[in-house]
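[1] One predicted model, sequence on top.
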Amino acid sequence: MKNAQFSPWCKPFGLFSGLLIVLFGLVIASSLTGAKTISLSESWSSLSLWQSCHSENCDIIRFSRLPRTLAGLVAGCALGLAGALMQSLTRNPLADPGLLGVNSGASFVTVMGLSFWGTFSFWQSFSLAFLGALLAAIIVAITGAGRGGRLNPIRLTLAGVSLAAILEGLTSGVSLLNPDIYDHLRFWQTGSLDVRQLTIFTLLGPVVAIASLCTLVLSRSLNAISMGEDLARTLGTRVGLVQLSGLLLIALLSACATALTGPIAFIGLVAPHLARGVLGSDHRYYLPGTVLITPAVLLLADIIGRSIAPGEIRVSIITALIGAPALIFLVRHRIGRGM
């Protein structure tokens, strides 16, 4: 009986251990990948931040590859959980912060802020990104709600795609009126992990960590909602409170990722499906799995972008090449079965 009692935990523990090993390997590969070859021993010694940096290779590791790797970890965790949370709350397998206009809302409000106030601090940029992501999420939720205020998956997807197209058009129109805004827009339109400031992570790291923990706390409630809102209410779940909390967390996580790397499409759509395929649909396992799988996929895409061309292909382009076929596959199989 004792073995039978612990057997359900054996498989998730083994899978989590394997995912951690894969993620750690990709972190090392990311620190070694670049135009200049730097040995593992020199890379490791350069990461000793308490030692002074006196070589070009040390500068490359500390101020280029290390921030880039951290950006992949932080943005990947934020985008993955935002996508997983959105798919769970809406019970829509095609839900994604980029597909439903949340990233476009963050980009639009940020660009509007640049056009009116010029340059501003990182926290002001983050505040605008959060406001835009929250407003976009609210508009899509209201537009996509069916009778009785319940979220309709098909209407939600159509509302998100429409809002994203409108906001992207307005953003492009504003940028064409000001060359300086257009230079900033190039960053927001093509997301990249090329972050050069470690201080950003001291600001965003705790925010993403707290939002991630809050998302994991909702796992039992999300399990109940996945069985239907009526049954969830019967089981004592406060569906409205969970949906409101989830909406705020989606906006916060999406804003963090967008403020850090710019919009990166499809990663929040594909990675949760990979986690669900590996760990099952129980949110107690699949949400922590998403935290490990999404940064791994994002770092892998970035490594591919840095390796297959003499210069660099931005990570958002690689994720689009991966995510577009995945989206077609999901549409054919999910919508064909009534989603």
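    Happy to help now that I have it. Numbering: from 1, shown residues only.
[2] alpha carbons only for contacts and neighbour counts from here, please
    Will do.
[3] From Y182, how far off is G173?
    10 Å (Cα to Cα, to the nearest Å).
[4] higher neighbour count, those two?
    Ranked by neighbour count (other Cα atoms under 10 Å), G173 and Y182 place Y182 first, with 19 against 12.
[5] Does the more buried one lie in a helix or a strand, and which?
    Assessed by DSSP states H and E, Y182 sits inside helix 179-189.
[6] just checking, next helix/strand downstream of that helix?
    Once helix 179-189 ends, the next helix or strand along the chain (criterion: DSSP H and E) is helix 199-217.
[7] elements contacting that following helix?
    Helices and strands touching helix 199-217, by 3 or more Cα pairs under 8 Å, 6 or more residues apart in numbering; DSSP states H and E, are helix 66-90, helix 239-261, helix 283-307.
[8] In the helix or strand just after the first one, which residues are buried?
    To tie it back to what came earlier, the one meant is helix 66-90. The helix or strand immediately downstream of helix 66-90 is helix 102-117, counting by DSSP H and E. Buried residues in helix 102-117, defined by neighbour count with 16 or more other Cα atoms under 10 Å: 102-115.
[9] swap in stretch 40-50?
    Buried residues in stretch 40-50, counted by 16+ other Cα under 10 Å: S43, S46.
[10] take the one below as the second:
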Amino acid sequence: MTAATAFAPGAARLRRPVAVRTLWLLAGVGLIALLSILSVSFGVRAVSLADIVSALSGHDDTIAQAAIIKRVPRTVLAILVGSALALAGATMQAVTRNPIADPGILGVSSGAALAVAAGIAFLGLTDAYGQMALAIGGAALAATFVYTVGSLGRGGATPLKLALAGAATSAAFASLISAIMLPRVDLLQSFQSWQVGGVGGAEWPRIAVTAPVLAIGALICFASSRGMNSLALGDDMAAGLGEHVFRTRLVSALGAVILAGAATAVAGPIGFVGLVIPHVCRMLIGTDHRWLLPFSALAGAALLLASDIVGRTIAPSSEEIQVGIVTAVIGAPFFIWIVRRQKVREL
């Protein structure tokens, strides 16, 4: 697989001592704690740390308490979705040995969105479990289709071929979503808001449904981390070391699909988190997936929290910029930089 040539050389160099990795993980936890406080504080009505403490003790004024109650689930959802997307991206990059793998770029998020749109329009599906099941199924079908198409021809699944297959699939799915939703004026506005990607509509019941599914996907990915390290050496070498290559790739991909599908079902198709975060984390913590995966989850949560805060603070008080737009602004230039850095050539 030619993508391995571009993706693997840094693996031998990017190693970090355990103490350095531990410090980075602790820094990630501290950053999330800080951003969580800022996320609860910023909004149409600014809330101070004293207001937050007073609200938790039940002595705050009604307006501040209402703002805090609304922002806490939003903060929790941003943490969950950001972690899931970053973890899914890191896993997809390991499974495909492709430096530009990401749920959005490979069409996985679009497949989940199409499945949800079809379920809402044709089945009247509003149940959170049903939508999540459809999203995961749509994500799995899209991932299988894109990887199959990208593997055709000379060289197998190269980064460029996978990106082109994912882009074409995403465009086709977007057209199908529009065709499904345009006649449904009653659903169009709310679905368009969801399709941009955001965490503004967070609710505790929805989070309670989503969190266990994301936990299952994360556990599958973490359990496959040693196998991902073997895959980085190449299929032949991994098999020589006793790794069951097909099974490892299948199980890891299953975890990534669950994470991407569930995150899309609850927050919409948010792009580029799974692309940007794993690359940054490799620079800081190395390429050992036993460390890279948990650190990517922390960094993804931090990125989505920061993006949500930015979207709320730079827009007028009556509106806000959806987090999906902010991550796209950050991720698109990063995507171009990665492609140029890897010197990908069209076959």
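    All right, it came through fine. In this text the structure is predicted, and so the values were computed from the model without any measurement.
[11] Any idea what the TM-score is?
    Here the TM-score for the pair of chains, by TM-score structural alignment, normalised by the length of structure 1, is 0.91; 329 aligned residues with a Cα RMSD of 2.1 Å.
[12] ok so, going back, just give me how far the helix holding Y182 of structure 1 sits from the chain centre.
    Taking Cα atoms, centre = their mean, to the nearest Å, the mean C-alpha location of helix 179-189 of structure 1 is offset from the chain mean by 21 Å.
[13] which residues touch V278 of structure 1?
    Listed by Cα atoms under 8 Å, 6 or more residues apart in numbering, the contact set of V278 of structure 1 reads L15.
[14] picking that back up, quick one, which of the helices and strands packed on helix 199-217 of structure 1 gets closest to S7 of structure 1.
    helix 283-307 (14.7 Å; Cα to Cα).
[15] Next, the angle helix 199-217 makes with that closest one.
    Relative orientation of helix 283-307 of structure 1 and helix 199-217, computed by axes from the mean of the first three to the mean of the last three Cα atoms, to 10 degrees: 150 degrees.
[16] Whichever helix or strand comes after helix 283-307 of structure 1 against structure 2, how far on average?
    Counting by DSSP H and E, the next helix or strand C-terminal to helix 283-307 of structure 1 is helix 315-334. Mean deviation of helix 315-334 of structure 1 relative to structure 2 after superposition (mean Cα distance after the TM-score superposition for structure 1): 0.7 Å.
[17] What residues of helix 315-334 of structure 1 count as buried?
    Using 16+ other Cα under 10 Å as the test for burial, helix 315-334 of structure 1 gives V315, S316, I317, I318, T319, A320, G323, A326, L327, L330.
[18] how near is the aligned residue in structure 2 for the second one to F173 of structure 2?
    Counting by TM-score structural alignment, S316 of structure 1 corresponds to G324 in structure 2. Taking Cα to Cα as the measure, G324 of structure 2 falls 18 Å from F173 of structure 2.
[19] Check I321 of structure 2 too.
    According to Cα to Cα, I321 of structure 2 stands 24 Å off from F173 of structure 2.
[20] same deal with L80 of structure 2?
    26 Å.
[21] quick one, which of the two is more surrounded?
    A side-by-side neighbour count of L80 of structure 2 and F173, using other Cα under 10 Å, places L80 first with 24 against 21.
[22] Which residue in structure 1 aligns with that one?
    In structure 1, L80 of structure 2 lands on V74 (TM-score structural alignment).
[23] right, and that match touches A296 too?
    No - the criterion here is Cα atoms under 8 Å, and V74 of structure 1 misses it with A296 at 11.0 Å.
[24] who touches both of these two?
    Common contacts of V74 of structure 1 and A296 (Cα under 8 Å, 6+ apart): none found.
[25] how about stretch 143-151 of structure 2, aligned to which bit of structure 1?
    So stretch 143-151 of structure 2 sits over residues 137-145 in structure 1, by TM-score structural alignment.
[26] Let me see the residues that make contact with the matching stretch.
    Identification of contacts with stretch 137-145 of structure 1 by Cα under 8 Å, 6+ apart yields 100-102, 151-160, 163, 247, 251.
[27] Please work out how many residues are found near L135 of structure 1.
    L135 of structure 1: 18 neighbours (other Cα under 10 Å).
[28] Is it in contact with S107, as I believe?
    No - here L135 of structure 1 does not reach S107: they are 11.8 Å apart, not a contact under Cα under 8 Å.
[29] residues in contact with S31 of structure 1?
    Neighbouring residues of S31 of structure 1 by Cα under 8 Å, 6+ apart: S43, I61, R65, L66, T69.
[30] Could you measure from the residue sitting furthest away from the middle of structure 2 over to V40 of structure 2?
    Distance from the centre of structure 2 peaks at H59, with 37.5 Å (Cα atoms, centre = their mean). Counting by Cα to Cα, the gap between H59 of structure 2 and V40 of structure 2 amounts to 17 Å.
[31] repeat for G261 of structure 2
    Remark: distance between G261 of structure 2 and V40 of structure 2 (Cα to Cα) = 27 Å.
[32] How about A332 of structure 2?
    28 Å.
[33] F246 of structure 2 now?
    To V40 of structure 2, F246 of structure 2 is 44 Å away according to Cα to Cα.
[34] Could you do E203 of structure 2 as well?
    15 Å.
[35] Could you do G137 of structure 2 as well?
    With distances taken as Cα to Cα, G137 of structure 2 is found 34 Å from V40 of structure 2.
[36] cool, and A253 of structure 2?
    Note on A253 of structure 2: its distance to V40 of structure 2, by Cα to Cα, is 34 Å.
[37] that older thread, tell me which of the helices and strands packed on helix 199-217 of structure 1 sits most buried.
    Among these, helix 66-90 has the highest mean neighbour count (mean count of other Cα atoms under 10 Å), at a mean of 27.
[38] In contact with the residue lying closest to A324 of structure 1 once chain neighbours are set aside, which residues?
    Using Cα to Cα, 6 or more residues apart in numbering and skipping residues adjacent in sequence, the residue nearest A324 of structure 1 is F266, 7.4 Å away. F266 of structure 1 is in contact with D96, G98, L99, T319, A320, G323, A324, counting by Cα under 8 Å, 6+ apart.
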